[in-house]
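>>> Sequence and predicted model, in that order:
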Amino acid sequence: MNPVFLACKNLKTCFSFYSFYLVSVAFVIPVLFAFTSFSENRIILEKMSSDGRVETMCRTISVFLMVFVVFYMAYSNRFFLRRRTRELGIYTLLGYQRSQILTLLTVENVLICLGAFFFGVTLGGLAHRGIVWFIGNLLRLGIDVSDIALFDGTALFKTAVFVLAVVFAMTLSNGRLLYQSSLIQLVRFEKRAEKTMKFHKVRAILGFTLILLGYLSALNVLGGNDSLWVRVGFYQMGLFTLFLVTSGTVLFISAFLPYVMEKSKHRRQTFYTAERIITTPNFVYRIRSNARTLTMLTLLSAAALTIVSVMALTLYYPIAAVSRIAPSEIEFRLESEEQLKIARDLAEQYTSDSPEVDILRTDLYSATSDSASLPLEYNLGTSQSGADNETIARDAGFECMSYTQYTKLLTAQGRSHVLASLPALSEEECILIKYQPEDPLQKEQGQTYQLQYPSGECHVTVKKVSLDNVISFANSIGTLVVNDRLYEEIRLGQSPCVSVVSMNGSSLKNQEGLYQALSDYLGGSPYLQGNSHRIQELLYLNSSTFLLIGFLVVLFFLAVGSILYFNNLSSIADSRADYEILEKIGYRKKQLRRIIRRQVFPFFAIPFLLGLLDCLFATMVYKAGLMQNLLGNSISQYLPTFVSLLLAALVYGSYYALTVRSCCRAVWKNASLRH
């Protein structure tokens, strides 16, 4: 029989067998095609980056993307080949030559990939348009989506060549297996598993100990300046922790989990039940025979979850921190009264239809102190060297603001929740505005500082330590909010003064034209800050990075979920005869369904839960070691991370439900089980 005709007949008669392979490949190709189309879209690349940064990132990400697609498709091909080796052995018995069988497999792969390609480029083209529309609107790039071709010729050619190359590589792999395997090996290959990994009590304890030490090492990053991450070095400790967690994960899966389950057999009351007596030995066998695959999936899951978590935190945290870095819609340092007049005129020009604009001038008067245990902010931003070639950016000292002006700015910025908890100040009290949260080992609330200014000195006690600054850090660090009387005394004492203009109001939000006009007038002053402008700038700089990494994350989850699906379906299908025996000895369909769920669940739970633990500790290290702590320890700043992990859990849950359903169908097929 013609191999091409036989391949077409196989696809037609056994479509359900090939359907998930087809669907899985058909959802990988859209990601590849959408990414390739995005990489070839000169319009959006030039608008997003004029220095070639995005193009360089595209080239880098494309390498990882293609490697991952090859790995995923190769695994899928090997899975289906393993499921069909007995059939291929029968073809050999019927007189088919190995070259004809290889042609049959190749034609099947070509037809499946061809169908997936047509579906993939259609879905990928639509996804590419959607991505361009989203980025164009998010960054206000002014791109007309109708000008974007649905099918980019270059992207289409590159994707087609890549898919053909993958099919060719799979053909070589299939040929190697066919020509190196004897007839009996082909028939029995489907029953082969990974080489069983022996375990001992020492290895089990070592695995648990290593992974625990890895997590404790990660927790040590919270120790501040006394932590090993500071004393030894961040990257050295990072590599050491990675080694502990990775090696611990390998031993934890291959030795510790089987050891615990073996020990559970001695607990007669819990082990000898109708279901656990079946599921526990099966779990131990599958863990030990598939340890390498499960370890790989756990590490892959940890990588995917960590990337998702870090991406969410990295995108959200700087935007949330803008409320401290630039709390006003527009703010600049005032050097002449003429600047204030021009600023008012420009504001009226750009917000003529909405006059709700608050323009406040704040005079900050400097005061020095020689008290012991001064806060970090007192010297922050100063140069400690007196060399002629170095410029002192800021004189050490406190910058005093009146209590009344502080409340006015809070009101103008719409921060009524801060006003509600604001304490009243006596003449000897102040509020210390911190740059970063207070060190728990160095309490600053209750500290007394001696303030020195040209006309005298006084002592003030810190009544409250706050992160609620109303002036940007570009214009004020080390701010003290003092009683109005004390402020007036310092003002009359001719202390050095810096004047800052703050402009707020709903009509100023996203007024990029006004910001640019002020920037041009002020000569690009570094003291010009803007809340909406800073957020827009962060979105512009980071959106391409997260978009490109997002392509990899999608593939990670597709691969992990699909491999778990294939692995569990293969194992359950191979054990169909065992379920028929269980049915004959009295197990009902409901019990068998519960057994299937319990057999499948650990193989989804282990990669997800261990990966989630790795992700949480890795995110904690990233947050504590590589990000400035401007927002304190509020749990709300981790909300995007929790949301992203919840979405990942939903993806795993969907794959789990689909796997259980498919496994049950594989067992019920050709069987009349009792309900």
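Okay, I see it.

>>> drop to CA atoms for contacts and neighbour counts, all remaining ones
Fine.

>>> how long is stretch 262-269 end to end?
End-to-end span of stretch 262-269 (CA to CA, to the nearest Å): 15 Å.

>>> Quick one: end-to-end distance for stretch 394-411.
28 Å.

>>> Tyr435 is in contact with Leu480, correct?
No: contact between Leu480 and Tyr435 fails when scored by CA atoms under 8 Å: they sit 11.9 Å apart.

>>> can you give me the helices in the stretch 351-500 of the chain?
Using DSSP state H, counting those that start in this stretch, the helices of the stretch 351-500 of the chain run over 403-412, 416-420, 484-492.

>>> Check it against this one:
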Amino acid sequence: MTLTSLVLRSMKKNVKHYYLYFFALIFSVTLCFSFVTIQYNPSVIEALEASGTATAGFESITYVLYFILIFFILYANQIFMKRRSKEIGLYQLIGMTKGFVFRLLLIENVVLFSLAAGIGMVLGFVASRFFAMILMKLMKNDAIVSLSFSMMAFSKSLIIFALLLAVVMIQIFIMIRKASLLSLFNAEKKADERVKKFSPFHMMMGIVGICLIAYGYYDSTRLFSVEGATTNNLLVNMLLILGSSILGTYLFFRYSVALIMNLIRKSKKGYLKITDVLGVTTIMHRMKGNASSLTLITVLTGLAVGIMTLSYISYYSSEADAKRLSPFDYILFDNKGIEFLNQLEAEGIEYEKTTFHLSMVNVKMSDLFNLDEKDAGYININQDAISPVVPLSDYKAINPEARLNDGETIITSYVDILSELLPLESGKKIRIHAGEKNYSLFIKDVREDEFFLSVLASASSPVLIVTDELFDEIQKNQNPEISTQIGINLVNEKDHEKAETLYKNLRERKIIEYDYQKTYKEYYDGNIALNGMTIFVTGFLGMAFLLTTGSILYFKQMGEAEDERESYTILRKIGFSNGELMRGIYVKQLFNFGMPLMIGLLHSYFAVKSGWWLFGSEMVTPMIIIILFYVSMYMVFGILSVFYYKKIVKEAL
């Protein structure tokens, strides 16, 4: 028999092991090649350049995708080589040398990789237009996207896939060279670790694992609080949270699950049903035996969900962030740019105008936050903050119900990152300084109204609303010309395009002097372009992580199903039905897929909750959407594994 015919027979025999691996490889190639092709699509490049969005992020994410692909293929190949260990041992038992076996596997993998790369590149090229259209949709760009083949993308992908094949063959070569004949016949029975009898030490470590995870969650809730985060210990706290979460996850799978299952089993006082035997007992031994891989899957799941959620929070909050930066469609200062209003009237464009008079005062930081130097951390409470002051009569334009007595103030427009770290409270007094005079004011209310261009309030200070009489007195003490901000909102949506053109022309002619006087639409379009690209590339990363973790779990379940085939045969012979066996398998699959997913989602939730406000203004909706997407995809892998088990159970007799 020739080597070629032996390769063909071997591949045909192992198709039941390789078919999902082959399709997963095709999907990986499709995902990567389509992403690389998008980078060189002329329509995408033009859209990114027009929006001012950097394209460097695409290339960096490509390398991350390649790393995920390499990791996934190496891990999957290790699992399948483990499944074929007896076959490799038989080859050597009948006289084949290790070199001959390696050549056989080399030809198999070259054929497999060549087919997968060829099919994946064709599918990736076709899918690249679909993904490019999604990117344009996310960026709200109406550009027409066409299929565009790039030799650069093709050559880069070929090099990566060739390197991947070389790395896989090195892995196989090392495995064959180091493995003895006896170890090959016993390789299938080996878990990630050797499992010993459960002992009091294991029980204690199980409790420690749960406590470490709980500590990581608790510490994450105070990571950015004034008491928990300073410039000196912020990095240390982040490392402690990361370390305790990862170590706690490992100990949870290694010991805590077994502890919980032991308690459940003891509560039944020896009366175990078939569901308990196939579910509880199997979970107890399998999970702690594969703790390393389950920890890795859980961490990758939490990382993927966290990254996707934060990027979606940014995208979801694009409108709110633009409104915070420019609360009106257009903003003018100190009557400069009145020509813009004249042009709007000449063009017949209807608008609403709101004018605010303002001055600046110094506010004692120690009064605002009630902190001592020990608790303040990175805030210097001894310095003064410069805050805008607005008369009550102007503020009533956006809040007609507002009322103030002498010596009272309303604090508003304090809604950025600093407001999350150091929230303000009403019901206390603050001191302000205007020129040579000091004033004491009682904070009547703290509101989130936004009506100033964000760059106006220095150092993210809040805006103080005071009585008209106090405002006039402050102006006399400051003795500058009264500053004004004119906020303009268009009445009709259809007029925005024409108004944008008029505004930009005046800014180019320096009639509107300040470059930072961007319009609401400019802020919004910039946010959508940047956040649209961000959520697109993180979505690709999320899909890659999902493919990796879901497939690895499924491959493991395939292996466990094959290992338990003889047990199912015995159970069927002594009278248990398919339905009774499947009920235990359902419980097992719920734990095998649900437990890593649940803990991964908890990790991501507490990680996102600790600092989501750095990325946007809404957390709940984006996180629910991402979690539902991830859960639904995990359910697909779980259902596939149940179908595989069902086939094994049916074949048991």
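Thanks, I have the structure now. Note that this is a predicted model, so its numbers are computed, not measured.

>>> Superposed, what's their TM-score?
TM-score for the superposed chains, counting by TM-score structural alignment, normalised by the length of the second structure: 0.84, backed by 627 aligned residues with a CA RMSD of 3.8 Å.

>>> And the helices of the stretch 351-500 of the first structure: which comes nearest Val67 of the first structure?
helix 416-420 (51.0 Å; CA to CA).

>>> Outside of that closest one itself, list whatever touches it.
Here helix 416-420 of the first structure makes contact (CA atoms under 8 Å, 6 or more residues apart in numbering) with Thr407, Leu410, Thr411, Asp468.

>>> what about Val455 of the second structure, neighbour count?
Val455 of the second structure sits with 12 neighbouring residues when counted by other CA atoms under 10 Å.

>>> Next: Ser16 of the first structure.
11.

>>> Now it: which helix or strand?
helix 15-40 (DSSP states H and E).

>>> Check which helices and strands that helix sits against.
Counting contacts by 3 or more CA pairs under 8 Å, 6 or more residues apart in numbering; DSSP states H and E, helix 15-40 of the first structure packs against helix 53-93, helix 98-139, helix 153-180, helix 531-574.

>>> and the first one, what other elements does it pack with?
Applying 3+ CA pairs under 8 Å, 6+ apart, we find helix 53-93 of the first structure packed against helix 15-40, helix 42-48, helix 98-139, helix 153-180, helix 183-189, helix 531-574.

>>> How about the longest one?
Applying 3+ CA pairs under 8 Å, 6+ apart, we find helix 531-574 of the first structure packed against helix 15-40, helix 53-93, helix 98-139, helix 291-325, helix 512-521, helix 589-626, helix 639-668.

>>> and that helix, how far from the second structure on average?
Following superposition, helix 531-574 of the first structure is found to deviate from the second structure by 1.7 Å on average (mean CA distance after the TM-score superposition for the first structure).

>>> what about whichever helix or strand comes after that helix, distance to the chain center?
Remark: after helix 531-574 of the first structure, the chain's next helix or strand is helix 576-584, criterion DSSP H and E. Mean-position distance between helix 576-584 of the first structure and its chain equals 44 Å (CA atoms, centre = their mean, to the nearest Å).

>>> doesn't Leu212 make contact with Ser244 of the second structure?
Yes: Ser244 of the second structure is in contact with Leu212 according to CA under 8 Å; the separation is 5.3 Å.

>>> How about the contacts made by Glu444 of the first structure?
Pro375, Glu438, Val462, Val465.

>>> and which of those is nearest Asn174 of the first structure?
Nearest to Asn174 of the first structure among the contacts of Glu444 of the first structure, counting by CA to CA, is Glu438 at 62.9 Å.

>>> Following superposition onto the second structure, what is the mean distance for the helix holding Ser16 of the first structure?
Its aligned residues in the second structure lie a mean 1.9 Å from helix 15-40 of the first structure after superposition (mean CA distance after the TM-score superposition for the first structure).

>>> Can you list the buried residues in that helix?
21-22, 24-40 (16 or more other CA atoms under 10 Å).

>>> Check stretch 600-619 of the second structure too.
Under the neighbour-count criterion of 16+ other CA under 10 Å, stretch 600-619 of the second structure has 600-613, 615-619 buried.

>>> Of all the helices and strands packed on helix 531-574 of the first structure, which one is nearest Leu178 of the first structure?
Taking those one by one with CA to CA, helix 98-139 is closest: 6.7 Å.

>>> and the closest one, what does it pack onto?
Contacts defined by 3+ CA pairs under 8 Å, 6+ apart place helix 98-139 of the first structure against helix 3-13, helix 15-40, helix 53-93, helix 153-180, helix 531-574.
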